[in-house]
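Undergrad: dropping the sequence and predicted coords here.
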Amino acid sequence: MTDAWAYPKGRRGEVIGLLGGSFDPAHEGHANITRQALLRFELDRVWWLVSPGNPLKAHGPAPMAERLAAAREVIDHPRVEVTGIEARLGTRYTAQTLAALRHRYPATRFVWLMGADNLAQLHLWQDWRQIMESVPVGVLARPGQRISARLSVAARVYRGARIPASQSRRLGAADAPAWCFVNLPMSPASSTALRAAAARR
């Protein structure tokens, strides 16, 4: 892996999955989603976008360098890169990040990755329709969120753009808007639970 603060390399024609979040802290659930996404969506690589902060959360995360180092401990995969590129780009919202990445890497295809819990609240994100209409979106089910995600505002608005799970490998080559919901056995680990456990020690 390269320096987490440097711009990662995007090769012409590659399909790269983007998994964003505060990763506060990163855990096996993130790693599991990543490995499954590589397989199910036939991605060339995945970049973890460790964000400076989550606009939907009231309290700031742990220091960036600490979260980047911890994330690299959690995922050790030749096709996965942990990066702090959002801090370099100066973007705060996902839609801004995607616009900046597409401008910087015009020959690379990106797929935005998220857990089903994020799809359920996607309509609360800044410029959420721009996200759906700029890159394909791969949604991976997490425990307890499958029904709410499928009934979410985003799922209803873009129901005509949904690719069946049986054709999930088509996602990277699809033109946005396009999204695919993959039902998988997921790790119940969460960053919130890990922080709470650490606070009790």
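TA: Good, I have the coordinates.

Undergrad: going by C-alpha atoms from here, please, whenever you check contacts or count neighbours.
TA: Fine.

Undergrad: so what touches stretch 114-130?
TA: With contacts defined as Cα atoms under 8 Å, 6 or more residues apart in numbering, stretch 114-130 is touched by 19-20, 33, 56, 93-95, 137-142, 145-146, 148-155, 181.

Undergrad: can we see that at 7 Å?
TA: 19, 93, 95, 138-142, 145-146, 148-149, 152-154 (Cα atoms under 7 Å, 6 or more residues apart in numbering).

Undergrad: now the residue nearest to residue 179 when sequence neighbours are not counted: how far from residue 98?
TA: The shortest distance from residue 179 to any non-neighbouring residue, by Cα to Cα, 6 or more residues apart in numbering, is to residue 137 (4.5 Å). Remark: distance between residue 137 and residue 98 (Cα to Cα, to the nearest Å) = 12 Å.

Undergrad: use this one as the comparison:
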Amino acid sequence: MNIGLYFGSFNPIHIGHLIIANQLVENSDLDQIWFVVTPHNPFKKKSTLLDNFQRLEMVYLATKDYSKLKESNIEFNLRQPNHTINTLTYLQEKHPEYAFSLIMGEDNLKSFHKWKNYEVILENHHIYIYPRISEGTIDTQFTSHPKIHKVEAPIIEISSTLVRNAIKKGKNVKPLLPENVWKYLDEMNFYK
């Protein structure tokens, strides 16, 4: 089974995440996509993050009706701050029967050469890229790499930051979130 790993803080997960994941799983050779909830991204301030299990719960609520989309807490028990290569190594050891691929926005590909052991990642895993509007250029080594696959998908300009800021200002964000995620956020008074 070919598993696509979609990493993110999902703070909160929104319809853009689901649109991208569904587009990828339905239009590639990926059998499933696991939303890997990251406990702490070294590039983000930890204070802005909801609790790990609250974000995992939102991902579960958002994906439970989609058989090919799953939530994953795999990084919760890994040493922090964590690097993608450590997660991939751990998953390969734990599930040798699966092939694991990465899913990332085109913007992340522009800085991929800065990732820890990116060469090892490319040697052992495929990467599925979805389009994003961003500045900068992609390193030529990645533009025609046999393990990097560009997948046609709509360009989604919704971000979790936009959702959090709108909630803080008392705006209606219901159309931007899966219904049960919106209910959960509203009941818990998150981001207000």
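TA: Right, received. Where do you want to start? Quick caveat: nothing in here was measured; it's all calculated off a predicted structure.

Undergrad: can you pull the TM-score for these?
TA: Taking TM-score structural alignment, normalised by the length of the second structure as the basis, the two superposed chains have a TM-score of 0.79; 167 aligned residues with a Cα RMSD of 1.9 Å.

Undergrad: before we move on, the earlier item: and residue 137 and residue 98 of the first structure? Which one has more around it.
TA: The neighbour count for residue 137 of the first structure versus residue 98, taken as other Cα atoms under 10 Å, is higher for residue 137 (27 against 21).

Undergrad: residue in the first structure matching residue 52 of the second structure?
TA: Alignment note: residue 52 of the second structure maps to residue 64 in the first structure; criterion TM-score structural alignment.

Undergrad: is it true that that match touches residue 52?
TA: Yes: with contact defined as Cα atoms under 7 Å, residue 64 of the first structure counts as touching residue 52 (6.3 Å).

Undergrad: so for those two, which residue has more residues nearby?
TA: residue 52 (24 against 18).

Undergrad: tell me if I am right that that one is in a strand.
TA: No: read with DSSP: H, G, I helix; E, B strand; the rest coil, residue 52 of the first structure is coil and lies in no strand.

Undergrad: map it across to the second structure for me.
TA: Aligned counterpart of residue 52 of the first structure in the second structure: residue 39 (TM-score structural alignment).

Undergrad: then residue 86 of the first structure?
TA: For residue 86 of the first structure, the residue aligned by TM-score structural alignment is residue 75.

Undergrad: which residues does its match contact?
TA: Residue 75 of the second structure touches 38, 39, 87, counting by Cα under 7 Å, 6+ apart.

Undergrad: what kind of secondary structure is it in?
TA: Going by three-state DSSP, the secondary structure assigned to residue 75 of the second structure is helix.

Undergrad: now do the strands in the second structure.
TA: Secondary structure of the second structure (DSSP state E): strands located at 2-8, 32-37, 69-72, 99-105, 127-130, 148-150.

Undergrad: name the surrounding residues that touch the second one.
TA: Surrounding strand 32-37 of the second structure, the residues in contact under the criterion Cα under 7 Å, 6+ apart are 2-10, 21, 25, 56, 68-74.

Undergrad: can you find the partner of residue 25 of the second structure in the first structure?
TA: By TM-score structural alignment, residue 25 of the second structure lines up with residue 38.

Undergrad: before we move on, the earlier item: please tell me how far the residue nearest to residue 179 of the first structure sits from residue 116 of the first structure.
TA: Residue 137 of the first structure is 11 Å from residue 116 of the first structure, by Cα to Cα.

Undergrad: kindly report the same for residue 103 of the first structure.
TA: 28 Å.

Undergrad: residue 89 of the first structure too?
TA: According to Cα to Cα, residue 89 of the first structure and residue 116 of the first structure sit 27 Å apart.

Undergrad: could you check how far residue 181 of the second structure is from residue 166 of the second structure?
TA: Per Cα to Cα, residue 181 of the second structure is found 15 Å from residue 166 of the second structure.
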